[in-house]
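>>> Prediction below, plus the sequence it came from.
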Amino acid sequence: MAAMRLEDRLDAFDTYMFAVVGAGRLTVRAYSSDIRQCLRILRSMGVETLAEVTIQDLRAWQADVAQDHAKSSVARKTAAVRRFFAYCLAHDVIENDPAASLMTPKLPKVLPEVLTEHEAKDLMDQVDDDAIDAGDVQGRHSTQSCLAIRDAAILELLYATGMRVAELTGMNVQDIDFSQRTVRITGKGNKQRVVPFGNPAARALQAWLEGPRSQILKKASSARFDADAAFLGAQGGRIGQRQVRELVHRHAEVAHVPDISPHALRHSAATHLLDGGADMREVQEMLGHSSLSTTQRYTHVSIEQLKAKYALAFPRE
């Protein structure tokens, strides 16, 4: 077996992660960056080929990055490196996997951040009121009012379905079925699922699709135009994840609810569904969780909220 230089298999690994594993481009990019950083440090330690790498080398690398990174970052980098060396072993690049016994730092269990049901209602009421106030003049909206109506549709749909922000930005108009009130979502690994949504999300989506979206497209340049995207930016291109995060933060501030991310709306949707008596496996399917244990975290959130309410109602020590 020819000795492989440290970076010789990285491009092939990236292709494998994207084409075979089905990882998203951002995930592949993050893995590649973490692995390259590891290999640079190994080279600085005098390691030149993949066959030379030992568990002691990897522990030294882990100790090095732990000096400047949080445990969560070290855990993520370790997962990437372990995946890379497991790939190299499976593809006969190396004879032994030096990362097989590399331990991942133990992380404290942190419960997902969620809004209370009252806070979620305040947020949805705020964006819906903004959309109503946007109004129209003789059937036409300004760009600003178009975006207010779009924001309401985005927030209502995020909360109604618990979808990830990347899933929302990847949505196309044809993914929405108003007759069944469902949306087809393409999740991690290109896995698809169909999720229902309620009347508030349906009204907000129709208000966006039946006028404002078309107006933005008409003004868009050919370079920006995206006729398929369900949600657009002001220039007519498919909306980006950063834009969605920014609008969620902005509307949370206006609604005077805790500052949250789109992912916190996902957590909130799951928690409120379980609080309302939804079956855990149904919530698992709706969120696209591969493991039921991931969904079970939200039962702990519900218990913690119950404890907090109990403490308020019965404050005696």
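Everything's here; your move.
>>> For the rest of this, base every contact and every neighbour count on C-alpha atoms.
OK.
>>> what's whichever helix in the chain runs longest in contact with?
If you go by DSSP state H, the chain has its longest helix at helix 292-313. Helix 292-313 has contacts (C-alpha atoms under 8 Å, 6 or more residues apart in numbering) with 111-112, 267, 270-271, 274-275, 280-281, 283-284, 289.
>>> for those, which one is nearest E7?
Distances from E7 to the contacts of helix 292-313, taken as C-alpha to C-alpha, are shortest for H289 (33.2 Å).
>>> Skipping adjacent residues, who's closest to T78 in space?
Nearest residue to T78, sequence neighbours excluded (C-alpha to C-alpha, 6 or more residues apart in numbering): T104, at 6.2 Å.
>>> didn't that neighbour look like it was pressed against A79?
Yes - judged on C-alpha atoms under 8 Å, T104 makes contact with A79 at a distance of 7.4 Å.
>>> and stretch 266-280, how far out from the chain's middle?
18 Å (C-alpha atoms, centre = their mean, to the nearest Å).
>>> Likewise for stretch 215-235?
Stretch 215-235 has its C-alpha centroid displaced from the chain centroid by 24 Å (C-alpha atoms, centre = their mean).
>>> same deal with stretch 99-106?
Centroid separation for stretch 99-106 versus its chain: 25 Å, with C-alpha atoms, centre = their mean.
>>> Can you tell me the centre-most residue of the protein?
R164 (4.5 Å; C-alpha atoms, centre = their mean).
>>> quick revisit: dump the residue contacts of the residue nearest to T78.
Taking C-alpha under 8 Å, 6+ apart as the contact definition, T104 lies against 74-75, 78-79.
>>> let's bring in a second one:
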Amino acid sequence: MSRSDRGTRALHQALPPALRDTVDDFAEHLSRVRNRSAHTVRAYVTDLVSLLDHAVRMGCVDLAELDLSVLRSWLARQRTTGAARTSLARRAASARAFSAWAHRAGLLPADVGAALASPRAHRELPTVLRADQAVALVEAPARRTPPSDPPPTDPPHAHPARTDPTIGPTSAATVDAAAAMDAATVDAAATVDAATVDAAAAAVPLRDRVLLELLYATGVRVSEACGLDVGDVDHGRRVIRVFGKGGRERSVPYGVPAQRALDEWLRRGRPALVGTRSGDALLLGARGGRLNPTTARQIVGGYAEAAGLPRTSPHDLRHSAATHLLEGGADLRAVQELLGHSSLASTQIYTHVSVERLRAAYRQAHPRA
């Protein structure tokens, strides 16, 4: 549990029992009814606990006393503590979502959050790799140095002959034979273990390659890539089935390089890492469980650094995929569908990226720029 999670839990426990129950009911509503992801539920709950803690400090002993002035005071306090505009916008959205739900549930006499304004989040242009940089990144695992062979194990020491006079020569020979059998068993087990370790070590670059290929080829979110099951891959049509935000399902195509990486991973990589915790997960961690998004972010960042590229995250690969699609002539609506954006406005930022890159090329190349 992170420090922020521990802080939220402590504030939650300090709330009056009725407010604690309200927080739990709202979290269940987000998860079960709205089908929000665990990450979204955690963010909304964190904001709500902070809001209710502020309300209690202002003297609101009952939820019905929550009004617009308390919401505004809470946001103002967040701003004075250094919260970014994007964080303030998200927290305002959390407050409005909670207020609307509480009003529908009869916990608030009015939807006090409906009139809550929030600062417009400043949207910075996303980091976008050049096409050659993206190719260098996805091909980086193929250039990874294979692990060195483990040092040979020392042969087990022979058991000394039994010198007890009550044991005859035949018994001593039996003991020596048993010791030799034990040594052979140890050697065989060590050989099997070493082979297993080597196979697992060789599987990791294959896993990394297919992760990078899928992130760039499809533009999926890192949580969507890590949530893929083996059955979500349609090899014949080269399409993956993705479950995005809100549980929305979409089909996303991928290309020949990603198909080759998938084939190699499923043939030689995944069987070496599969274990009792693997289930149907497509991408596995080193211990056999489903690959964690945090680990996936570390993989992307590590290979980018090793390749001498700018600091890169999985979301940067998503940005790069969208931008390269638009620069290659793809329709904006098609890119919206591929990325799983519910609104076209979310996709239009990539047209701004393309224009900025066009301006940069113009300034660099045109004699009268």
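Cool, the structure landed. None of the values given here were measured: they were computed from a predicted structure.
>>> picking up where we left off before, among the contacts of T104 of the first structure, which pair sits farthest apart?
Largest separation among the contacts of T104 of the first structure by C-alpha to C-alpha: V74 and A79, giving 8.6 Å.
>>> Neighbour count for these two, which is higher?
Legend: neighbour count by other C-alpha atoms under 10 Å for V74 of the first structure and A79, higher for V74 (21 against 18).
>>> Quick one: map that one onto the second structure.
Taking TM-score structural alignment, V74 of the first structure has L88 as its aligned residue in the second structure.
>>> quick one: its match and H122 of the second structure, what's the gap?
For L88 of the second structure, the distance to H122 of the second structure equals 11 Å [C-alpha to C-alpha, to the nearest Å].
>>> now the strands: where do they sit in the second structure?
Remark: strands assigned in the second structure by DSSP state E are 233-234, 239-243, 249-253.
>>> The shortest one vs the first structure, average distance?
Once fitted to the first structure, strand 233-234 of the second structure is off its aligned match by 0.8 Å on average (mean C-alpha distance after the TM-score superposition for the first structure).
>>> Specify, as a residue range, where stretch 238-252 of the first structure falls in the second structure.
Aligned by TM-score structural alignment, stretch 238-252 of the first structure falls on residues 290-304 of the second structure.
>>> Check stretch 297-308 of the first structure too.
Residues 349-360 of the second structure are matched to stretch 297-308 of the first structure when aligned by TM-score structural alignment.
>>> Next: stretch 112-130 of the first structure.
With TM-score structural alignment applied, stretch 112-130 of the first structure matches the range 126-144 in the second structure.
>>> Counting neighbours, which bits of that stretch end up buried?
By neighbour count with 16 or more other C-alpha atoms under 10 Å, stretch 126-144 of the second structure contains the buried residues 126-129, 133-134, 136-141.
>>> again, but for stretch 158-169 of the first structure
Taking 16+ other C-alpha under 10 Å as the criterion, stretch 158-169 of the first structure shows 158-166, 168-169 as buried.
>>> Closest one to V257 of the first structure out of these, please.
When these are compared for distance to V257 of the first structure (C-alpha to C-alpha), Y159 wins out at 14.6 Å.
>>> who touches the counterpart of that closest one in the second structure in this structure?
Counting by TM-score structural alignment, Y159 of the first structure corresponds to Y216 in the second structure. Residues near Y216 of the second structure by C-alpha under 8 Å, 6+ apart: 134, 138, 317-318, 320-321.
>>> so stretch 190-208 of the first structure corresponds to what in the second structure?
The aligned range for stretch 190-208 of the first structure in the second structure is 247-265, by TM-score structural alignment.
>>> Which residues does that stretch contact?
Contact partners of stretch 247-265 of the second structure, identified using C-alpha under 8 Å, 6+ apart, comprise 35-36, 203, 206-207, 209-210, 213-214, 217-218, 235, 237-244, 337-338, 340.
>>> how far does that stretch sit from the chain's center?
With C-alpha atoms, centre = their mean, you get 17 Å for stretch 247-265 of the second structure.
>>> most tightly surrounded among the strands of the second structure?
Highest mean neighbour count among the strands of the second structure (mean count of other C-alpha atoms under 10 Å): strand 239-243, with a mean of 20.
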